[in-house]
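*Asks:* Below are the sequence and a predicted model; questions follow.
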Amino acid sequence: MAAAGPPENKLKGRLKQSVCRWTLPKQSVDELCRTVKRIGFNAIDLVGPEDWPTLKAHGVVSSMCNGAELGLKKGFAATEFHDELVERYTRHIDLVADAGYRNLICFSGNRNGMDPRQGLSNAEAGIKRILGHAEKRGVVLVMELLNSRVDHPDYLCDHSAWGIELCERIGSDHFGLLFDIYHMQIMEGDIIASIRKHHSFFKHYHTAGVPGRHEIGANQELNYPAICRAIRDTGFDGYLAQEFTAEGPDPVASLREAIRLCDV
């Protein structure tokens, strides 16, 4: 396999960055690995085991692994999915650990009329069934915060307070939250204050512009350089992954600019 060549620019690298695989669907995984290396970073989010050999061949990290989940709607808040989720996550935790990776995504699932307090208790019980195995194998289970107003109607883990209480109940460094900046701007705002106050619960970050989920530059309402400085200043040593859909004609150019903006 031919090397990607030297990076175009040397990044400061004080904040580790990644890109979500689904946001550049026209590129194969092999092509995307070459793209990220050329831009100057080395991680891709939301990649499953079938693509890890390709990442490894390029020296690219799977910064957030997936493939154990039952989708976004069927998650740990509903007890009827627990047995299947436990089986899938137990197997996937081993795959992640054996590959030398760390983060594995999970979801609350939808409310479906459930009281949020009951959802908390259910999610706590379900996650604790796999937590010991995750701790033993050095894997971190990371539940994503999603908005329920625009993109994911009825999703339960849609406010940081709900997710933080779940973290407090579980009480392990091997469980935390994926703080999606786009989603939480829609649901609650106050992004930088939340990061400063609750960063110990946030294991991973995602980006996108608000409104529209497009590029993160000047044509949307979030100040990403300031947000990234706030993340950096907490001492965060995980990944911030770009998760926007490019509205411009050149998605790679949009990604390159996003990486530059967040390289604080």
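*Replies:* All right, it came through fine.
*Asks:* For the rest of this, base every contact and every neighbour count on C-alpha atoms.
*Replies:* Fine.
*Asks:* now the strands: where do they sit in the stretch 51-200 of the chain?
*Replies:* Secondary structure of the stretch 51-200 of the chain (DSSP state E, counting those that start in this stretch): strands located at 61-65, 103-106, 140-144, 175-180.
*Asks:* Columns distance to Lys128 on top of these, output as TSV?
*Replies:* Formatted as TSV, these follow (distance: least, CA to CA, whole Å):
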stretch	distance to Lys128
strand 61-65	20
strand 103-106	13
strand 140-144	11
strand 175-180	10
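*Asks:* and Lys74, which of the ones you listed is closest to it?
*Replies:* strand 103-106 (10.2 Å; CA to CA).
*Asks:* So which other helices or strands are in contact with the closest one?
*Replies:* Where contact means 3 or more CA pairs under 8 Å, 6 or more residues apart in numbering; DSSP states H and E, strand 103-106 is packed against strand 61-65, helix 82-98, strand 140-144.
*Asks:* Distance from the chain centre to it, please.
*Replies:* The chain centroid and the centroid of strand 103-106 are separated by 8 Å, computed with CA atoms, centre = their mean, to the nearest Å.
*Asks:* In addition, the following structure is provided for comparison:
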Amino acid sequence: MKRRNFIATAAAGSAGLVSVSALSNEGPTQKDFKLKHNINHSVCQWCFNDIPLEEFLSTLNELGIKAIDLIGPKDWPLLKKHNIHCSMCNGAEISLTEGWNDPKYHEQLIQNYTEIIPLVAEAGYTNLICFSGNRRGINDYVGLQHCVDGLSQIMPLAEEHGVVIQMELFNQIDHPDYMCDNSLWGIELCRRLGSDNFKLLFDIYHMQIQEGDIIRTIQKYHNYFGHYHTAGVPGRHEIDETQELYYPAIMHAILNTGFKGHVAQEFIVTWEDKIGALKDAFLRCDV
């Protein structure tokens, strides 16, 4: 037990991020929770959806976290009430599997995004998520052009309203057959669209599984990435010592690119103290 305590203490001290209590699934105390805010922190609400949204927003205010991800128009008034920014809006997509790579969904998607884009701008938000959809036998090059054909019809409206459409990257283990499953495919889509109002949502968890080399990818292609999600690999759980990614180094790489957007925690909590786990994750990313 003495050896185990020594290892935990040394790990916390060398990282300079969390206390031993945080590493033992208890989380930092409110007194210990102080952020530098060099990183614009956010969190995906669905990971904590067993906590009523208004209660969760109050907790974020207590923590000094001023943004939340993946909230649609019906809940924006609640965010306004608590002065919490929606750092990634949703509500225009059909589903993860039915997306822009298949022309049969274009009519509905164009209608949805045409309605939602002005609402995002009116609410004072910027980012709106979208998805490629599954291949369903569609060739990647053909699907890429289908995405260009469809998205090109909403990009002038997005540009007019200052809204950034962001397509999320997924891995093939959790989302088999999803087309936008690697950075280079998504980057080629960005290049063909040729708009600063179209970016990629770079999910670090997904891309570690799919392609690895996270830091080099961020350094080389950061201009195409408009938003980041975090989670531990394997399992999409906490970003502590139970997983293989070292998030402080990744956050430094993001910070060094001059990124001014948000980094949102998107891990599935296993700790009994869920808010303690969230605090721990924020501290690890607060470089």
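*Replies:* Arrived safely, thanks for sending. Not measured: the values here are computed from a predicted model.
*Asks:* one step back: figure out which of the strands of the stretch 51-200 of the first structure is closest to Pro225 of the first structure.
*Replies:* The minimum distance between Pro225 of the first structure and the strands of the stretch 51-200 of the first structure falls on strand 175-180, with 15.6 Å, by CA to CA.
*Asks:* What range does the closest one cover in the second structure?
*Replies:* Mapped onto the second structure using TM-score structural alignment, strand 175-180 of the first structure spans residues 198-203.
*Asks:* mean per-residue distance, the matching stretch to the first structure?
*Replies:* With mean CA distance after the TM-score superposition for the first structure, stretch 198-203 of the second structure departs from the first structure by a mean of 0.2 Å once superposed.
*Asks:* can you give me the offset of that stretch from its chain's centre?
*Replies:* In terms of CA atoms, centre = their mean, the centre of stretch 198-203 of the second structure is found 9 Å from the chain centre.
*Asks:* Kindly report the same for stretch 158-168 of the first structure.
*Replies:* Distance of stretch 158-168 of the first structure from its chain centroid, counting by CA atoms, centre = their mean, is 16 Å.
*Asks:* May I see the helices and strands packed on strand 103-106 of the first structure organised as JSON lines, with mean neighbour count added?
*Replies:* Output for those, formatted as JSON lines (neighbours: other CA atoms under 10 Å):
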{"stretch": "strand 61-65", "mean neighbour count": "26"}
{"stretch": "helix 82-98", "mean neighbour count": "18"}
{"stretch": "strand 140-144", "mean neighbour count": "26"}
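*Asks:* Distance to Ile105 of the first structure for those - can I get that in JSON lines?
*Replies:* What follows is these, written out as JSON lines (distance: least, CA to CA, whole Å):
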{"stretch": "strand 61-65", "distance to Ile105 of the first structure": "6"}
{"stretch": "helix 82-98", "distance to Ile105 of the first structure": "10"}
{"stretch": "strand 140-144", "distance to Ile105 of the first structure": "5"}
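*Asks:* And the corresponding residue of the first structure for Glu266 of the second structure, how far from Asp151 of the first structure?
*Replies:* Aligning on TM-score structural alignment places Glu266 of the second structure opposite Glu243 in the first structure. Here Glu243 of the first structure is placed at a distance of 14 Å from Asp151 of the first structure (CA to CA, to the nearest Å).
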